[in-house]
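Chemist: I'd like to go over a predicted model; first the sequence, then the structure.
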Amino acid sequence: MQLVVLTALTMVAFASNSVLTRLAVDGGHIDPSSFAIIRVLAGAATLGAVLVLKGGRIRWVGRSRAVGCISLAVYMAGFSLAYLTLDAGLGALILFGVVQIYMFAQSALTGTHPSPRQLFGAAIAFLGLMLALWPGAGGQSDVMGAGFMIVAGIGWAIYTVSGRGETDPLAATTANFILCLPLTAGALFWFAEHGSLIGWGLAILCGGVTSGLGYALWYSVLPRLAQNFAPVVQLSVPIIALLGGALLLGEGISLLVALAAALVVCGIALAITAEPKSGQEG
């Protein structure tokens, strides 16, 4: 029962990143550049504190450290800029769809031969993503906002793939956040315009709690989850974000977005729960 509760809290934390960012940026409480910088700073501080409390050590050097911190900076910047126009739920759906499709394609291109069921599931998810990107699908969405979120999704997918094989994910993530901070600040500082106490508070909450503690919590429950259940449970994130945006931000859920969400979630569920084809093609 405890594992179920902790897993549910983790998924809510991940979805809350979209709601908090949308609330802060679209609400005019802070500009997206300042939000991204403060979010990374708060995340780095929180992860560093958790690592120290656990008696761990930061892994400054690693084969994927440069790729990790750069791709994390790309994700943070694109994510914040996207929510100038995207609804919280639609943004999470686009991000989730891009990440999963990228990772599926990367796996297929590096030697894992997909089964017919995986290909069918990926095709359904891709169709759903195209519906989500359809002009006007999210009411307030536009091409530029969707483009920023696609960039964020690619950045997060690269970050995720680069972290495979890390022996200490928490230590690696802490190092990536700390190293990501000067990159994010250097790229976005000159575009920082304004911020209120509410905006700063939302950025700290997003970075320190729903990102930093959310990631730490995820690492604590991940080893206890069945291998196939871990990716499946993340299917709930865009759905939670859609509901959160509707309930907390008054965002509408159009029929097109609902259909897109259903296709993306069902398609990816088919793909990630299927066994890859065995053997090699000659």
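Modeler: Happy to help now that I have it. Residues are numbered from 1 along each chain as shown.

Chemist: C-alpha only now, for contacts and for neighbours.
Modeler: Fine.

Chemist: the stretch 151-282 of the chain: strands as residue ranges?
Modeler: In the stretch 151-282 of the chain, no segments count as strands under DSSP state E, counting those that start in this stretch.

Chemist: show me where it has helices.
Modeler: 169-188, 197-204, 214-221, 229-233, 236-248, 255-272 (DSSP state H, counting those that start in this stretch).

Chemist: got the ones you listed as TSV, with mean neighbour count and distance to Gly121 columns?
Modeler: Shown next, in TSV, are the helices of the stretch 151-282 of the chain (neighbours: other Cα atoms under 10 Å; distance: least, Cα to Cα, whole Å):
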stretch	mean neighbour count	distance to Gly121
helix 169-188	21	29
helix 197-204	20	36
helix 214-221	19	26
helix 229-233	15	13
helix 236-248	20	17
helix 255-272	21	4
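
Chemist: to Phe120, which of those lies closest?
Modeler: Among the helices of the stretch 151-282 of the chain, helix 255-272 comes nearest to Phe120, with 7.5 Å by Cα to Cα.

Chemist: so how far is that closest one from its chain's centroid?
Modeler: In terms of Cα atoms, centre = their mean, to the nearest Å, the centre of helix 255-272 is found 17 Å from the chain centre.

Chemist: just want the angle from it to helix 236-248.
Modeler: 160 degrees (axes from the mean of the first three to the mean of the last three Cα atoms, to 10 degrees).

Chemist: who are the packing partners of helix 255-272?
Modeler: Secondary-structure packing of helix 255-272 (3 or more Cα pairs under 8 Å, 6 or more residues apart in numbering; DSSP states H and E): helix 88-109, helix 116-132, helix 229-233.

Chemist: quick one: contacts of that helix?
Modeler: 90, 93, 97, 100, 117-132, 137-138, 228, 231-232, 235, 238-239 (Cα atoms under 8 Å, 6 or more residues apart in numbering).

Chemist: just the buried members of these?
Modeler: 90, 93, 97, 100, 117-129, 131-132, 137-138, 231-232, 235, 238-239 (16 or more other Cα atoms under 10 Å).

Chemist: the nearest residue to Pro135 once chain neighbours are set aside: neighbour count?
Modeler: Distances taken as Cα to Cα, 6 or more residues apart in numbering place Asp142 nearest to Pro135, at 6.7 Å, with adjacent residues excluded. Residues contacting Asp142 under the criterion other Cα atoms under 10 Å number 18.

Chemist: if we can go back for a sec, what's the closest of the helices of the stretch 151-282 of the chain to Thr110?
Modeler: Using Cα to Cα, these put helix 255-272 closest to Thr110, at 16.4 Å.

Chemist: put this beside the first:
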Amino acid sequence: MKLPLLTALTMVAFAANSVLNRAAVGSGSIDPASFALIRVISGVVILCVVLAVRGTPLPLLRRARVPGALSLAVYMAGFSLSYVVLDAGLGALILFGVVQITMFGWGAARGSAPTRRQMAGAGTAFAGLMLVLWPGPGSQTDPLGALLMVAAGLGWAIYTISGRSEPDPLPATAANFVLCLPVLAVFLVNPDMFARPFGIALAVVSGAVTSGLGYALWYAVLPRLAQATAAVVQLSVPIIAIIAGAVLLGEPISALMVVAAALVLGGIAWAVTAPRHAKPGT
């Protein structure tokens, strides 16, 4: 029971980032730039504490730090800025769909030829994503907010891909957080920034607990999970965020959201559970 419990706790932590960000920024308790910066600072503190306890050095001077820090900054900025207008569940669905589709496309471009089942699953997920992103008379998705979350998803996908070669992801994550901070500061610091105690508290929880400790827990659990299991279990993150957003923030769950979530998550599940080598005719 220990592994399933820890895995479930990690997924809740990941989904909580969307709810915390939306609750803080959407309520006007903090501006998105301040939230992103406080989140990263809190993550730096907790991750460096974990490394100090482990006695692990901080690997700042590595070639992988450049794409890692820059892509993390894009993710952090896009994530926070988008939640000015997006609901927590919708944002999580867009983020997750973009990340998974991007990584699938990257694998295909690198020579990992997809099977028909994988292509069908990815196509279904993409159709679901387009359902919530496509502007129209009945659309409830803010175009700029959606675009910012798409950028966040691309940033996180690049961050994940660039970190695959890291021998120890935890110190690499801490180093990327440290180097991400000045990049964010250059682009986000402005004279209109504000932060009230409630917003600061949520940003600290998001950075230190659901991001910093959440990532540390995920890296501890990940080696004990099969690759397909690790991919499928993450499908729960947007669902948790949608439900939590409805219960805690009073966000509506529309029929369009339900259909889109079913297409995105079902398509990804169908793709990631496909055998690596398809049999003839399959």
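Modeler: Nice, thanks for sending it over. Note that the coordinates shown come from a computational prediction; the quantities given were computed from them, not determined experimentally.

Chemist: any idea what the TM-score is?
Modeler: Between these two chains, after superposing, the TM-score reads 0.96 (TM-score structural alignment, normalised by the length of the first structure); 279 aligned residues with a Cα RMSD of 1.6 Å.

Chemist: make a markdown table from the helices of the stretch 151-282 of the first structure and add distance to Gln106 of the first structure to it.
Modeler: Converted to a markdown table, those look like this (distance: least, Cα to Cα, whole Å):
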| stretch | distance to Gln106 of the first structure |
| --- | --- |
| helix 169-188 | 21 |
| helix 197-204 | 32 |
| helix 214-221 | 23 |
| helix 229-233 | 16 |
| helix 236-248 | 22 |
| helix 255-272 | 13 |
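
Chemist: point out the one among these that comes closest to Phe104 of the first structure.
Modeler: helix 255-272 (8.4 Å).

Chemist: mean per-residue distance, the closest one versus the second structure.
Modeler: Comparison of helix 255-272 of the first structure with the second structure after fitting gives an average deviation of 0.6 Å (mean Cα distance after the TM-score superposition for the first structure).

Chemist: indicate which one of the helices of the stretch 151-282 of the first structure is closest to Val67 of the first structure.
Modeler: Across the helices of the stretch 151-282 of the first structure, closest to Val67 of the first structure is helix 169-188 (Cα to Cα), at 9.2 Å.

Chemist: for the closest one, packing partners?
Modeler: By 3+ Cα pairs under 8 Å, 6+ apart, helix 169-188 of the first structure packs against helix 32-53, helix 65-82, helix 214-221.

Chemist: got the contact list for the second one?
Modeler: Going back to what we said before, that points to helix 65-82 of the first structure. Contacts of helix 65-82 of the first structure (Cα under 8 Å, 6+ apart): 21, 25, 32-33, 35-36, 40, 91, 144-156, 158-159, 162-163, 172, 175-177, 179-181, 183-184, 188.

Chemist: and the gap between Ala262 of the first structure and Ile268 of the first structure?
Modeler: Separation of Ala262 of the first structure from Ile268 of the first structure (Cα to Cα, to the nearest Å): 10 Å.

Chemist: how about Gln140 of the first structure?
Modeler: Distance from Gln140 of the first structure to Ile268 of the first structure, by Cα to Cα: 26 Å.

Chemist: just Ser254 of the first structure next, same as before
Modeler: Distance from Ser254 of the first structure to Ile268 of the first structure, by Cα to Cα: 21 Å.

Chemist: same check, this time on Trp60 of the first structure
Modeler: 34 Å.

Chemist: show me what contacts Asn21 of the second structure?
Modeler: Contacts of Asn21 of the second structure (Cα under 8 Å, 6+ apart): Phe35, Ser80, Tyr83, Ala88, Leu202, Ala203, Ser206.

Chemist: before we move on, what about Pro32 of the second structure?
Modeler: Here Pro32 of the second structure is in contact with Val25, Ala77, Ser80, Leu81, Tyr83, Val84 (criterion: Cα under 8 Å, 6+ apart).

Chemist: the first one contacts Ala33, doesn't it?
Modeler: Going back to what we said before, that points to Val25 of the second structure. No. The criterion here is Cα atoms under 8 Å, and Val25 of the second structure misses it with Ala33 at 9.6 Å.

Chemist: related to what we said a few turns ago, in the contacts of Pro32 of the second structure, find the pair that's most separated.
Modeler: So, the contacts of Pro32 of the second structure by Cα to Cα: farthest apart are Val25 and Ala77, at 12.7 Å.

Chemist: residues near Asp26 of the first structure, how many?
Modeler: 21.

Chemist: contacting residues for it?
Modeler: Tyr83, Leu84, Thr85.

Chemist: aligned partner of the last one in the second structure?
Modeler: Same thing as Thr85 of the first structure. The equivalent of Thr85 of the first structure in the second structure is Val85 (alignment by TM-score structural alignment).

Chemist: what residues does its match make contact with?
Modeler: Val85 of the second structure neighbours (Cα under 8 Å, 6+ apart): Gly26, Asp142, Gly145.

Chemist: quick one: which of the residues you listed sit in helices?
Modeler: Assigned to helices by DSSP state H, the following of the contacts of Val85 of the second structure qualify: Gly26, Gly145.

Chemist: overlap between the contacts of Val85 of the second structure and the first structure?
Modeler: Mapping the contacts of Val85 of the second structure onto the first structure (both residues aligned by TM-score structural alignment, their matches' Cα atoms under 8 Å) leaves Gly26, Asp142, Gly145 still in contact.

Chemist: redo those residues as JSON lines? Include distance to Thr273 of the second structure.
Modeler: Shown next, in JSON lines, are these (distance: Cα to Cα, whole Å):
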{"residue": "Gly26", "distance to Thr273 of the second structure": "36"}
{"residue": "Asp142", "distance to Thr273 of the second structure": "33"}
{"residue": "Gly145", "distance to Thr273 of the second structure": "31"}
